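S.K.: coordinates for the following, if possible.
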Amino acid sequence: MSEELKQAILRYTGKHKQAEGVTVRPVQGLSLVQRAAPSELEHTVVSPLVCLVLQGRKRVAMDSGVSSYAAGDTMIVTGNRPTASRISQASIAKPYLALALDLDPAVITELIVNAPEACPPQVAPDTREDLRDALRRLVLLLDRPESLAVLKDGLIREIHHWLLLGRQGPAIRCLGLPDSHVRRIARAVAILRADHAQPVQIERLAAAAGMSRSAFHQHFRAITSLSPLQFQKHLRLIEARRLILSKGKNMSQVAFEVGYESASQFSREYTRMYGQPPIRDKQAASGLLAAVGAGG
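M.R.: Model prediction:
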């Protein structure tokens, strides 16, 4: 991997991060990660993105199985997917370094409509080096804000172009087609993300997707690997853990805030997902932070 790119990420994250392991987001949609130690298992529901690992190693479990990503590997996610991941290889001498860019359906639509060359050929070319070079140039501009303001949109467009031409081009292309099942389900997912604490209204979600109730259920599970209720549960528990670990709120307060009517049900489902009850999980996280602080 480009040493220039690694040094740029080390420099930028070192200057701007507020705590170890916190992702820095210098521009909308772009995330830079530096971590000097392996992480605990983290649950999330990822949006469509491209992630390039520059140093270290990360293991990611999705519906398709468990994958390991090392320096030079690229992960492309083309739908909203529940994942469990952990940084498995990182140290002070060689921290884990990665960058990720959210895929923008509007940019994909513009490329499909106005740039016929963005349509992938039958045999997809290897565009990995072109993609990495465009990502490198975007990151290098972070220290030149005047130039970044002028060139950022063009570079993001170029990155999407190389992705469309690559092996996952057909799946990425679906993100930009207004009437594709992926794009329709994405509208329902946006509602679930915004209103995860509210009861699920399948009729509202199906209407947003422009589908019948039965077709909506079928396509939602095919695209996200979960039912709408399971998807909402993931969102609620992910937000609950964030509130417990970062905000210091008590368990009952968190349960009701994320939409549970029963604190006992919340505790059961939290334990099922994270392997231990909320209180014990908070104590374990606090102990880890204290150990890291003592070691520093």
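S.K.: contacts, neighbours, all on C-alpha from now
M.R.: OK.
S.K.: tell me the helices and strands packed up against the biggest strand by length in the chain.
M.R.: Longest strand of the chain, by residue count under DSSP state E: strand 81-89. Under the contact definition 3 or more C-alpha pairs under 8 Å, 6 or more residues apart in numbering; DSSP states H and E, strand 81-89 sits against strand 42-46, strand 57-62.
S.K.: got the contact list for that strand?
M.R.: 37-47, 56-63, 96, 224-225, 231, 234 (C-alpha atoms under 8 Å, 6 or more residues apart in numbering).
S.K.: run the last query once more with 7 Å
M.R.: Residues outside strand 81-89 that contact it (C-alpha atoms under 7 Å, 6 or more residues apart in numbering) are 38-47, 56-62, 96, 224.
S.K.: which of the residues you listed count as buried?
M.R.: 38, 43, 45, 47, 56, 57, 58, 59, 60, 96, 224 (16 or more other C-alpha atoms under 10 Å).
S.K.: of those, which is the nearest to residue 160?
M.R.: Using C-alpha to C-alpha, residue 47 comes nearest to residue 160 of those, at 15.2 Å.
S.K.: does that closest one touch residue 100 like I think?
M.R.: No - using C-alpha atoms under 7 Å, residue 47 makes no contact with residue 100, being 11.1 Å away.
S.K.: other SSEs contacting the strand or helix carrying residue 204?
M.R.: Using DSSP states H and E, residue 204 maps to helix 202-209. Contacts defined by 3 or more C-alpha pairs under 7 Å, 6 or more residues apart in numbering; DSSP states H and E place helix 202-209 against helix 181-194, helix 213-224.
S.K.: need the next SSE after the last one, C-terminal direction.
M.R.: Scanning forward in sequence from helix 213-224, with DSSP H and E defining helices and strands, the next element found is helix 228-242.
S.K.: now tell me what touches that following helix from outside.
M.R.: Under the contact criterion C-alpha under 7 Å, 6+ apart, helix 228-242 has outside partners 43, 44, 192, 196, 197, 200, 254, 258, 270.
S.K.: the residues you listed: which two are farthest apart?
M.R.: Most distant of the contacts of helix 228-242, by C-alpha to C-alpha, are 43 and 200, 21.2 Å apart.
S.K.: and this one, please, so the two structures can be compared:
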Amino acid sequence: MTNHTQNGPQAMSEDKFRALCNIVERHIAGREDRETPVPNLALFRRETTTEPVSCRVEPCIVFVLQGAKQMLIGDREYRYGADRFLIASLDLPGSSQVLEASPDKPCLGMVMRLDLRMIAELSAQVSVPTARTGADAGAAVGTMTPGLEEAFGRLLSLVDEPEAIDVLAPLIEREIHYRLLRTDVAERLLRIVSVGSQGQRIARAVDWLKTNYARPLRVEDLAAHVQMSPSSLHHHFRHLTAMSPLQYQKWLRLNEARRLMLNAHLDAAGAAFHVGYESPSQFSREYSRLFGAPPKRDIEGLAGKALPSMATV
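M.R.: Alright, predicted model coming up:
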């Protein structure tokens, strides 16, 4: 949120800011990441800076109360902290890095899932900038506004008022989505949800791949499905996700296989066939390349741990 130092803007009182930090500290209770009773809201806490950690970035908004983080997607760097928020409009492969944190002043923040249907609905009801027809990267950093900061503070405060969550959380989430359309990321969001735009077509391609990742992929068929030429699909897909459609499918397959081995206790060969691989040796090579270790050793290292959650961003 807004920088709460003596030299920074004071959109929120110091007492209110400290109260929100205390909510995060109390609710996490010694953990680094935690979902909350508020639907679609998760919290994070880090006491030290880190090297980049591979993660899956869901469509979400990330607000930092204290400290600073960085998201790496392809060759793009997105730094966000007290006065800048991260927004991702697609499921993306990334690496999350903590840039500012210490035991005395940990990096604290929250993540809220983004509802693109709500963005589309609100954009039809309010006056927003006209979106260009091109497609930007699937993530961006926006400038925090006092209204957005205040709304997010009220959403976090519901953690301490569980009886009000069912009534108030949907209203505050809708307000947050509305206020996003009053920030400098509004046009980018519109390019994802505007029917017929390149961004919206790529979002449809991503949705198809997420549902059909185990099926053989012909880029020509995917392009026809979203009404684009193969060359245009490849160009805009890579621009938004930093991957080609085939690379994105491989990333989906390998992450699902990892989840199956860890949570459903499948062996490597079983997981490989389940996600669409015909060759266990090819699966092992590509798995090692993505996760840094062969399947068995990687899963042994993860035993007892949860896979990175939404809050890791």
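S.K.: need the TM-score from the superposition.
M.R.: The pair, once superposed, lands on a TM-score of 0.80 when counted by TM-score structural alignment, normalised by the length of structure 1; 281 aligned residues with a C-alpha RMSD of 3.2 Å.
S.K.: the alignment partner in structure 2 of residue 52 of structure 1: how many residues sit nearby?
M.R.: If you follow residue 52 of structure 1 across to structure 2 using TM-score structural alignment, you land on residue 63. Neighbour count of residue 63 of structure 2, defined by other C-alpha atoms under 10 Å: 26.
S.K.: also residue 125 of structure 2?
M.R.: Counted with other C-alpha under 10 Å, residues neighbouring residue 125 of structure 2 total 9.
S.K.: hmm, back to that, distance to residue 246 of structure 1 added to the helices and strands packed on strand 81-89 of structure 1, as CSV?
M.R.: Formatted as CSV, these follow (distance: least, C-alpha to C-alpha, whole Å):
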stretch, distance to residue 246 of structure 1
strand 42-46, 14
strand 57-62, 23
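S.K.: relative to residue 1 of structure 1, which of those is closest?
M.R.: Judging those by C-alpha to C-alpha, what sits closest to residue 1 of structure 1 is strand 57-62, at 13.6 Å.
S.K.: name the helices or strands packed onto that closest one?
M.R.: Right, strand 57-62 of structure 1 is packed against strand 65-70, strand 81-89 by 3+ C-alpha pairs under 7 Å, 6+ apart.
S.K.: average distance between it and structure 2?
M.R.: Strand 57-62 of structure 1, aligned to structure 2 and superposed, deviates on average by 2.6 Å (mean C-alpha distance after the TM-score superposition for structure 1).
S.K.: could you give the angle of that strand to strand 42-46?
M.R.: 60 degrees (axes from the mean of the first three to the mean of the last three C-alpha atoms, to 10 degrees).
S.K.: follow-up on the earlier one: indicate which one of the helices and strands packed on strand 81-89 of structure 1 is closest to residue 33 of structure 1.
M.R.: strand 57-62 (11.7 Å).
S.K.: deepest of the helices and strands packed on helix 202-209 of structure 1, which one?
M.R.: Of all these, helix 181-194 has the most neighbours on average by mean count of other C-alpha atoms under 10 Å, namely a mean of 19.
S.K.: so where in structure 2 does that helix end up aligned?
M.R.: Using TM-score structural alignment, helix 181-194 of structure 1 pairs with 198-211 in structure 2.
S.K.: what's residue 151 of structure 2 aligned with over in structure 1?
M.R.: Residue 151 of structure 2 maps onto residue 134 in structure 1, by TM-score structural alignment.
S.K.: spatially central residue in structure 1, please.
M.R.: residue 46 (3.5 Å; C-alpha atoms, centre = their mean).
S.K.: and residue 108 of structure 2, how many neighbours?
M.R.: Residue 108 of structure 2: 26 surrounding residues under other C-alpha under 10 Å.
S.K.: turn the buried ones among the contacts of strand 81-89 of structure 1 into JSON lines, columns for distance to residue 159 of structure 1.
M.R.: Converted to JSON lines, these look like this (distance: C-alpha to C-alpha, whole Å):
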{"residue": "38", "distance to residue 159 of structure 1": "29"}
{"residue": "43", "distance to residue 159 of structure 1": "27"}
{"residue": "45", "distance to residue 159 of structure 1": "23"}
{"residue": "47", "distance to residue 159 of structure 1": "17"}
{"residue": "56", "distance to residue 159 of structure 1": "23"}
{"residue": "57", "distance to residue 159 of structure 1": "23"}
{"residue": "58", "distance to residue 159 of structure 1": "23"}
{"residue": "59", "distance to residue 159 of structure 1": "24"}
{"residue": "60", "distance to residue 159 of structure 1": "23"}
{"residue": "96", "distance to residue 159 of structure 1": "23"}
{"residue": "224", "distance to residue 159 of structure 1": "24"}
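S.K.: just curious, which of these is nearest to residue 179 of structure 1?
M.R.: Of these, the one sitting nearest to residue 179 of structure 1 (C-alpha to C-alpha) turns out to be residue 224, at 17.3 Å.
S.K.: give the equivalent position in structure 2 for the closest one.
M.R.: Checking with TM-score structural alignment, residue 224 of structure 1 has residue 241 as its match.
S.K.: from residue 73 of structure 2, how far out is that match?
M.R.: According to C-alpha to C-alpha, to the nearest Å, residue 241 of structure 2 and residue 73 of structure 2 sit 8 Å apart.
S.K.: quick one: residue 70 of structure 1 and residue 56 touch, right?
M.R.: Yes - under the criterion of C-alpha under 7 Å, residue 70 of structure 1 makes contact with residue 56 at 5.9 Å.
S.K.: that older thread, okay, the helices and strands packed on strand 57-62 of structure 1 in a markdown table with mean neighbour count next?
M.R.: Below are these laid out as a markdown table (neighbours: other C-alpha atoms under 10 Å):
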| stretch | mean neighbour count |
| --- | --- |
| strand 65-70 | 14 |
| strand 81-89 | 19 |
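S.K.: next SSE after the helix or strand encompassing the match of residue 151 of structure 2?
M.R.: According to DSSP H and E, residue 134 of structure 1 maps onto helix 128-140. With elements assigned by DSSP H and E, the helix or strand that comes after helix 128-140 of structure 1 is helix 145-165.
S.K.: give me the angle between that next one and helix 128-140.
M.R.: Using the same axes, to 10 degrees: helix 145-165 of structure 1 against helix 128-140 is 160 degrees.
S.K.: which helices and strands does helix 145-165 of structure 1 pack with?
M.R.: Helix 145-165 of structure 1 packs on helix 128-140, helix 169-176, going by 3+ C-alpha pairs under 7 Å, 6+ apart.
S.K.: 10 Å instead?
M.R.: When contacts are defined as 3 or more C-alpha pairs under 10 Å, 6 or more residues apart in numbering; DSSP states H and E, helix 145-165 of structure 1 packs onto strand 24-27, strand 49-55, strand 96-102, helix 105-114, helix 128-140, helix 169-176.
S.K.: mind listing what's buried in that helix?
M.R.: Buried-residue list, helix 145-165 of structure 1, by 16+ other C-alpha under 10 Å: 148, 152, 155-165.
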